[in-house]
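Student: when you get a sec, could you give me coordinates for this:
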Amino acid sequence: MELDTTISAVVTGGASGLGAATARALAAAGVKVAIFDLQAEKGQQVATEIGGTFCAVDVTSDESVDAGFTNARAANGQESILVCCAGTGNAMKTASRSKEDGTIKHFPAEAFNWLIQINLVGTFRCVAKSAAGMLTLDPREDGERGAIVMTASVAAEDGQIGQAAYSASKGGVVGMTLPIARDLMNEGIRVNTILPGIFDTPLLAAAPQPVKDALAASVPFPKRLGRPEEYARLALAMIENPYMNGEDVRLDGAIRMAPR
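Tutor: Model (predicted):
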């Protein structure tokens, strides 16, 4: 898909990190961008910076997502690009024993479901509603109507200790990539997924510098944390390359995560 001022996009989780970098990259290519996020101040700031539109959206709510698409389309027209970066994480062993007093506890199902609802169901909700809108567009060259990029994680394949819920949520995103691409193949909508490794995003902001340095040193090459701009470059490559469809691509400096 050739990027220009006739194209509009929606980026979920676009107020910070990978999403903000992608929103900036799309805007720099001339695309009209709408940002979906719950961080109103940061989201509006990025939207103002790039000349885009901010929509306060909770991806776990049908009503909120519907309102977001209505507002985005009123401002920019029907999107032909969707990039899903909204997500979060938590960590806890499935079951564990306290070293202090031997107390046994387990990962609450409510916490597991909470993560699944945001990372997996929230992604699917946005994809399904955006794809339905893309079906109304006239086809472009090669019959293309749209391009969707979802975000998983290397944890989908290399889940660490305490990441059962997170890995399940991201593994679900990987698992639905090809079926969704097949669902939409006759409508000219492509679907691909990025599996980022250890990136320098707000999720790592609170980590002490020695922890960040150790994480960076664990990457085979280059020995540093990933940059959000590098995620954005791959997202744009997936959008612009008309033959890329149904793919899951690791972006991780060749890291393979250890158990802990």
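Student: from here on, contacts and neighbour counts on C-alpha atoms
Tutor: OK.
Student: now the helices: where do they sit in the stretch 101-250 of the chain?
Tutor: Secondary structure of the stretch 101-250 of the chain (DSSP state H, counting those that start in this stretch): helices at 109-116, 122-134, 155-158, 164-183, 209-217, 228-240.
Student: can you give me the buried ones in the fifth one?
Tutor: For helix 209-217, a neighbour-count test (16 or more other C-alpha atoms under 10 Å) marks 212, 216 as buried.
Student: now the fourth one
Tutor: Buried residues in helix 164-183, defined by neighbour count with 16+ other C-alpha under 10 Å: 164-174, 176-178, 180-182.
Student: same thing with the shortest one?
Tutor: Using 16+ other C-alpha under 10 Å as the test for burial, helix 155-158 gives 155-158.
Student: which neighbouring elements make contact with that helix?
Tutor: When contacts are defined as 3 or more C-alpha pairs under 8 Å, 6 or more residues apart in numbering; DSSP states H and E, helix 155-158 packs onto helix 164-183.
Student: packing partners for the helix it packs on?
Tutor: Under the contact criterion of 3+ C-alpha pairs under 8 Å, 6+ apart, helix 164-183 touches helix 109-116, strand 146-151, helix 155-158, strand 189-196.
Student: kindly recompute the last result at 7 Å.
Tutor: With contacts defined as 3 or more C-alpha pairs under 7 Å, 6 or more residues apart in numbering; DSSP states H and E, the packing partners of helix 164-183 are helix 109-116, helix 155-158, strand 189-196.
Student: most tightly surrounded among these?
Tutor: Mean neighbour count (mean count of other C-alpha atoms under 10 Å) peaks for strand 189-196 among the helices and strands packed on helix 164-183, with a mean of 26.
Student: next, the angle strand 146-151 makes with it.
Tutor: For strand 189-196 against strand 146-151, the angle by axes from the mean of the first three to the mean of the last three C-alpha atoms, to 10 degrees is 20 degrees.
Student: tell me what strand 189-196 is packed against?
Tutor: Packed against strand 189-196 by the contact rule (3+ C-alpha pairs under 7 Å, 6+ apart) you find strand 146-151, helix 164-183, strand 248-251.
Student: any chance of those in a markdown table with distance to Ile35 as columns?
Tutor: Shown next, in a markdown table, are the helices and strands packed on strand 189-196 (distance: least, C-alpha to C-alpha, whole Å):
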| stretch | distance to Ile35 |
| --- | --- |
| strand 146-151 | 15 |
| helix 164-183 | 21 |
| strand 248-251 | 23 |
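Student: Proceed likewise with the subsequent sequence, for comparison:
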Amino acid sequence: MSHTYFGVPWLLALASFPLIAVLTVICTNAMALTSWTPTGALSKITQFTMGAIDRSNPASNLIPAGMTSEIASNAANLLSDIKPGYMLGAKPRQQAIGHVIGIFAGSLAAVPLFYLLFLPPQADGTRSVGTMISDQFAFPAAVQWKGVADLIAHGLKSLPTSALVSMAFAALAAAAFEIARIVTKGRFPLSAVSIGLGVVLPPEASFTMWIGALLFWWFGRRQKVAGTRGYAFWVEGCEPICAGLISGAALIGIGNAILNVLLN
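Tutor: Below is the predicted model of the structure:
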């Protein structure tokens, strides 16, 4: 499919599978140890590796990288479902069957919604990916992947001097923050990941996350007694509340976008 629909050479498509398998094992191991799936970072390994072999065709590095992200994340998610499934009485076979059903159900739902929301027809009836990124849908991860693909295709010489200097300072600052965090045993207040997200994400998203973190930090300072309703809500319930707000905002945004497309 990567060769037929995206023009990835057969040899590169086949050569990417062993690397994807190894990175999937690493991702599932990281999920088991930390409950976090580093799919974005691992997919960049595939992207740079395939890009070093074929720099002329962006699809040669983007498609295998996307395959890495999807395969690794689904394998890690299946692994994370096994223990809760055992706790609820489900067997691994049943969960695997559920994931397979989800593949087909998700494809049937995601493809039409993708064209409906992100690739609406223009006045002349054509669809263009150039209009996908907007204020409503910023696609920060897609912008990163495109930047890496451009970097592979054109090299560092294509970047302005200010970008190279910024990258060097950012790398040094991130290393310094991580060293400080290790030396202080986690007491260093600044996070390189949070600062990096603040640079990539739209300002309103970063500001919203900052407001939420400040709110829960302030209430957490006031509710220090374990066992009380305030402690259970603001401290122990922090992650479920944030997850619900994020999911709710996403669902409302998608629903609003669908209504706008259908009504217009």
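Student: can you pull the TM-score for these?
Tutor: The TM-score (TM-score structural alignment, normalised by the length of structure 1) is 0.27; 108 aligned residues with a C-alpha RMSD of 5.5 Å.
Student: circling back to that earlier point, of all the helices of the stretch 101-250 of structure 1, which lies closest to Thr70 of structure 1?
Tutor: Closest to Thr70 of structure 1 of the helices of the stretch 101-250 of structure 1 is helix 122-134 (C-alpha to C-alpha; 10.3 Å).
Student: tilt between the closest one and strand 146-151?
Tutor: Put simply, helix 122-134 of structure 1 runs at 170 degrees to strand 146-151, going by the same axes, to 10 degrees.
Student: in helix 122-134 of structure 1, what's buried?
Tutor: Quick answer for helix 122-134 of structure 1 (16+ other C-alpha under 10 Å): 122-127, 130-131, 133-134.
Student: what of stretch 167-182 of structure 2?
Tutor: For stretch 167-182 of structure 2, using 16+ other C-alpha under 10 Å, the buried residues are 174, 177-178, 180-181.
Student: closest to Ala30 of structure 2 among the residues you listed?
Tutor: Nearest to Ala30 of structure 2 among the buried residues of stretch 167-182 of structure 2, counting by C-alpha to C-alpha, is Glu178 at 18.8 Å.
Student: how much space between the closest one and Leu197 of structure 2?
Tutor: 16 Å (C-alpha to C-alpha, to the nearest Å).
Student: same deal with Leu42 of structure 2?
Tutor: Distance of Leu42 of structure 2 to Leu197 of structure 2, computed by C-alpha to C-alpha: 17 Å.
Student: ok, Ser2 of structure 2 next?
Tutor: Distance from Ser2 of structure 2 to Leu197 of structure 2, by C-alpha to C-alpha: 30 Å.
Student: sorry, back to before: rebuild the helices and strands packed on helix 164-183 of structure 1 as TSV, extending it with distance to Pro210 of structure 1.
Tutor: Compiled in TSV, those are given as follows (distance: least, C-alpha to C-alpha, whole Å):
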stretch	distance to Pro210 of structure 1
helix 109-116	28
helix 155-158	22
strand 189-196	21
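Student: okay, now stretch 150-169 of structure 1: how far is its last residue from its first?
Tutor: Stretch 150-169 of structure 1 has its terminal residues 12 Å apart, counting by C-alpha to C-alpha.
Student: still on that earlier bit, okay, Leu42 and Leu197 of structure 2: which has more neighbours?
Tutor: Between Leu42 of structure 2 and Leu197, counted using other C-alpha atoms under 10 Å, the more crowded position is Leu42 (19 against 14).
Student: got the contact list for the more buried one?
Tutor: Shown in contact with Leu42 of structure 2 (C-alpha atoms under 7 Å, 6 or more residues apart in numbering): Leu23.
Student: check which helix or strand covers it.
Tutor: helix 39-53 (DSSP states H and E).
Student: distance between that helix and the chain's centre?
Tutor: 15 Å (C-alpha atoms, centre = their mean, to the nearest Å).
Student: after that helix comes which helix or strand?
Tutor: helix 59-88.
Student: residues of stretch 234-242 of structure 1 that come out buried?
Tutor: Here stretch 234-242 of structure 1 shows 234-236, 238-239, 242 as buried, counting by 16+ other C-alpha under 10 Å.
Student: rewinding a little: so can I have TSV of the buried residues of helix 122-134 of structure 1 showing distance to Leu195 of structure 1?
Tutor: Shown next, in TSV, are those (distance: C-alpha to C-alpha, whole Å):
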residue	distance to Leu195 of structure 1
Gly122	17
Thr123	14
Phe124	16
Arg125	19
Cys126	18
Val127	17
Ser130	21
Ala131	21
Gly133	26
Met134	25
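Student: kindly indicate which of these lies nearest Pro196 of structure 1.
Tutor: For the buried residues of helix 122-134 of structure 1, the residue nearest Pro196 of structure 1 by C-alpha to C-alpha is Thr123; the value is 15.8 Å.
Student: doesn't Cys84 make contact with that closest one?
Tutor: Yes: counting by C-alpha atoms under 7 Å, Thr123 of structure 1 does reach Cys84; the two are 6.4 Å apart.
Student: re earlier: so for Val65 of structure 1, which of the helices and strands packed on helix 164-183 of structure 1 sits nearest?
Tutor: Among these, the nearest to Val65 of structure 1 by C-alpha to C-alpha is helix 109-116 (16.8 Å).
Student: I'd like to know which elements the closest one is packed against.
Tutor: Helix 109-116 of structure 1 sits against helix 164-183, with contacts defined as 3+ C-alpha pairs under 7 Å, 6+ apart.
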